[in-house]
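1. here's my sequence, what's the structure:
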Amino acid sequence: MNAKKRYAIFETLQSLNPHPKTELEYTTPFELLIAVMLSAQATDVSVNKAMRKMFPVANTPAAVLALGEAGVSDYIRTIGLYRTKAKNVIATCRMLIDQYDGQVPDDREALEALPGVGRKTANVVLNTAFGHPTIAVDTHIFRVANRTGLAPGKDVRAVETALEKFTPKEFLRDAHHWLILHGRYVCRARVPECWHCAIEPLCEYRPKTPAPVE
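-> I've put the predicted structure just below:
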């Protein structure tokens, strides 16, 4: 895919959604960090539902630590892998208090050192909470990047590198939000909905999926 076509794709996505946001609900970097940690192999809807109950009670590292692993588990047991996630949340809160005065660090290496925080989670926090031009490649972005020809790659890291290289600078801040939402609602995994896709004329996916016959 050439640079002109890539620019047109992002320009189109921007025109449809000038100020994209994560669908996870949060008010502070700490709330975002916990929500993203819990969202692995789970839906944003399920995380939001659980956090609407937990955050009013505990939304700081000290308050969550006071709940204990069992207390956190009670709030998140509807989320997949909740026992492991509760353990990581408590360990992360302890580290934030011991090493960062209870604040979420604005640093990739520090974030990735937290229990349960990988590169994708760190990228989301750096981008959404702190404004870094990072791209968090999840299954939606990986699919869209490869299917459309926007930034093909054999694995998540290769796609991340390609997107960072080929995405025009003015779109880098919001690129991963646009691509996640596009993959979630239009360029779906099983059947891409090409018949109402705004970037269909620019996409290199073949064959296009026709509209279903009613």
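2. only C-alpha atoms for contact and neighbour calcs from this point on.
-> OK.
3. so how far is the longest helix seen in the chain off the chain centroid?
-> In terms of residue count, the longest helix belonging to the chain (DSSP state H) is helix 82-100. In terms of Cα atoms, centre = their mean, to the nearest Å, the centre of helix 82-100 is set 20 Å apart from its chain centre.
4. after that helix, next one along is what?
-> Next in sequence after helix 82-100, counting helices and strands by DSSP states H and E, comes helix 108-112.
5. what's the helix or strand just after that next one in contact with?
-> Once the chain leaves helix 108-112, the next helix or strand it forms, by DSSP H and E, is helix 119-128. For helix 119-128, contacts defined as Cα atoms under 8 Å, 6 or more residues apart in numbering pick out 21-22, 29, 32-33, 36-37, 106-108, 111-112, 132-138, 173.
6. just the buried ones from those residues, in ChimeraX syntax?
-> The ChimeraX selection below is limited to those of the contacts of helix 119-128 classed as buried (16 or more other Cα atoms under 10 Å):
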select :29,32,33,36,37,106,111,112,132,133,134,135,136,137,138,173
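7. mind checking which of the contacts of helix 119-128 land in helices?
-> Short answer: the contacts of helix 119-128 in helices (DSSP H) are Pro29, Leu32, Leu33, Val36, Met37, Arg108, Leu111, Glu112, Arg173.
8. which residue packs closest to the second one, ignoring adjacent ones?
-> Going back to what we said before, that points to Leu32. Spatially, and ignoring its direct neighbours in sequence, Leu32 is nearest to Tyr26 (5.3 Å; Cα to Cα, 6 or more residues apart in numbering).
9. ok, now the last one?
-> In space, Arg173 comes closest to Pro133 once its chain neighbours are excluded; the distance is 4.4 Å by Cα to Cα, 6+ apart.
10. do you know how far that neighbour is from Asn123?
-> Using Cα to Cα, to the nearest Å, we find Pro133 at a distance of 9 Å from Asn123.
11. what comes up buried for the longest helix of the chain?
-> 82-83, 85-97.
12. go on, stretch 12-20?
-> Here stretch 12-20 shows Leu13, Gln14, Pro20 as buried, counting by 16+ other Cα under 10 Å.
13. next, the second sequence, to be compared with the first:
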Amino acid sequence: MPKPSKTKLRALEILYRLKQEYPDSTCALNYETPLQLLVAVILSAQCTDKRVNLVTPELFRQFPDAPALAMADREDIESAIRSTGFYRNKAKHIQGACQKIVKEFDGSVPRTMAELLTLPGVARKTANVVLAHAFGINAGVTVDTHVKRLSNRLALTQHSNPVRIEKDLMRLIPQPDWENWSIRLIDHGRAVCNARKPRCQECVLFDLCPTGQVYLENPTAPKLSRSRSRA
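-> Purely as a prediction, here's the structure:
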């Protein structure tokens, strides 16, 4: 059996430290059903989880299930989600997804990646979140802007395309940890490794981060870019 690469061993150590640092990390979106989670994730695009959680209670009070959203007046959905931004497109996707769920999946959110990807407004990021948190299925690694940014900073990938980043991370991280890896990396990105002013001196991953070490040598650099070095 081949030995794990240095990058894989480093990724496992990063995972271990993130678990120690953020033991209670979980999905920040509030939901009670798989459909509510699906809708909340669609709404979270270009919007904070906090804002989504403020909007969804009234949305779900008006439209409690897929048939209700499927048959709703689109303008009523738009009105309920307006503050999340891009509300017309989101309303279109939510209603389209619910119409397909009613028509093709007997009103229930499908439980496979292939089926979820047929729903309007659903790409791998949304599908991964729904599968992991609604059904306990780790089908892939959720790659949002934080995961993309930190995975490059930590030199765990050389790619900018989310699908290629996901493939790299799936090779490095054990499958049972695919989703909690993403959540903890997101929490770390928000708490310490932010985009403009990363607090590298406070980072529990500093000795494992080639980019952070380079950054501290030149903290006045206008942008924290990924180091070319490879561990």
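14. send over the TM-score of the superposed chains.
-> The TM-score (TM-score structural alignment, normalised by the length of structure 1) is 0.90; 211 aligned residues with a Cα RMSD of 1.9 Å.
15. aligned counterpart of the residue nearest to Leu32 of structure 1 in structure 2, please.
-> Under the alignment (TM-score structural alignment), Tyr26 of structure 1 pairs with Tyr31 of structure 2.
16. and that match, what element?
-> Going by DSSP H and E, Tyr31 of structure 2 is not in any helix or strand.
17. not counting its neighbours along the chain, what's nearest Pro110 of structure 2?
-> Using Cα to Cα, 6+ apart and skipping residues adjacent in sequence, the residue nearest Pro110 of structure 2 is Leu116, 6.0 Å away.
18. show me what contacts the equivalent of Arg82 of structure 2 over in structure 1?
-> Alignment note: Arg82 of structure 2 maps to Arg77 in structure 1; criterion TM-score structural alignment. Neighbouring residues of Arg77 of structure 1 by Cα under 8 Å, 6+ apart: Arg83.
19. what do we get in structure 1 for Val204 of structure 2?
-> Per TM-score structural alignment, Val204 of structure 2 is aligned with Ala198.
20. three-state assignment of its match?
-> With DSSP: H, G, I helix; E, B strand; the rest coil as the basis, Ala198 of structure 1 sits in coil.
21. can you pull the contacts of it?
-> Neighbour list for Ala198 of structure 1: Thr12, Leu13 [criterion: Cα under 8 Å, 6+ apart].
22. same check, this time on the one 4 residues further on
-> Leu202 of structure 1 makes contact with Lys5, Ala8, Ile9 under the criterion Cα under 8 Å, 6+ apart.
23. for PyMOL, what selects the buried ones among those residues?
-> Burial among those is assessed by 16+ other Cα under 10 Å; the matching PyMOL selection reads:
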select buried, resi 9
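24. just to revisit the earlier point, quick one: map the residue nearest to Pro110 of structure 2 onto structure 1.
-> Checking TM-score structural alignment: Leu116 of structure 2 goes with Leu111.
25. what sits against its match?
-> Counting by Cα under 8 Å, 6+ apart, Leu111 of structure 1 makes contact with Val104, Pro105, Val117, Gly118, Ala122.
26. any idea how far Thr121 of structure 1 is from the closest residue in space to the fourth one that isn't next to it in sequence?
-> Across the structure, with Cα to Cα, 6+ apart as the measure, the residue nearest Gly118 of structure 1 apart from its sequence neighbours is Glu112 (5.4 Å). Applying Cα to Cα, one obtains 8 Å for the distance of Glu112 of structure 1 from Thr121 of structure 1.
27. tell me how many other residues crowd Arg6 of structure 1.
-> When neighbours are counted by other Cα atoms under 10 Å, Arg6 of structure 1 registers 19.
28. contact partners of stretch 84-100 of structure 2?
-> 39, 42-44, 46-47, 51-52, 55, 66-67, 69-72, 74, 77-78, 81-82, 107, 119-121.
29. and stretch 143-156 of structure 1, by the same measure?
-> For stretch 143-156 of structure 1, contacts defined as Cα under 8 Å, 6+ apart pick out 1, 6, 137-138, 142, 158-159, 162-163, 166, 179, 182-183, 187, 189, 203-205.
30. now, these that are in helices?
-> Short answer: the contacts of stretch 143-156 of structure 1 in helices (DSSP H) are Arg6, Phe142, Ala158, Val159, Ala162, Leu163, Phe166, Leu179, His182, Gly183.
31. grab the nearest non-local neighbour of the counterpart of the first one in structure 2.
-> Same thing as Arg6 of structure 1. Counting by TM-score structural alignment, Arg6 of structure 1 corresponds to Ala11 in structure 2. For Ala11 of structure 2, ignoring the flanking residues on the chain, the nearest one in space by Cα to Cα, 6+ apart is Leu172 at 6.3 Å.
32. and if you look at Thr209 of structure 1?
-> Cys194 is the one closest to Thr209 of structure 1 (Cα to Cα, 6+ apart), at 5.3 Å.
33. then Asp168 of structure 2?
-> Nearest to Asp168 of structure 2 is Thr157, by Cα to Cα, 6+ apart, at 6.2 Å.
34. what lines up with that neighbour in structure 1?
-> So, by TM-score structural alignment, Thr157 of structure 2 is matched to Ala151.
35. and its match, how far from Met1 of structure 1?
-> Distance, Ala151 of structure 1 to Met1 of structure 1, by Cα to Cα: 8 Å.
36. so between those two, which is more surrounded?
-> Between Ala151 of structure 1 and Met1, Ala151 has the larger neighbour count (other Cα under 10 Å), namely 24 against 14.
37. quick one: secondary structure of that one?
-> Counting by three-state DSSP, the backbone at Ala151 of structure 1 sits in coil.
38. and Cys203 of structure 1, what does it touch?
-> Thr148, Gly149, Leu150.
39. same check for these, but in structure 2.
-> Among the contacts of Cys203 of structure 1, the ones still in contact in structure 2 (both residues aligned by TM-score structural alignment, their matches' Cα atoms under 8 Å) are Thr148, Gly149.
40. of the contacts of Cys203 of structure 1, which is the most crowded?
-> Leu150 leads the contacts of Cys203 of structure 1 on contacts (other Cα under 10 Å) with 26 neighbours.
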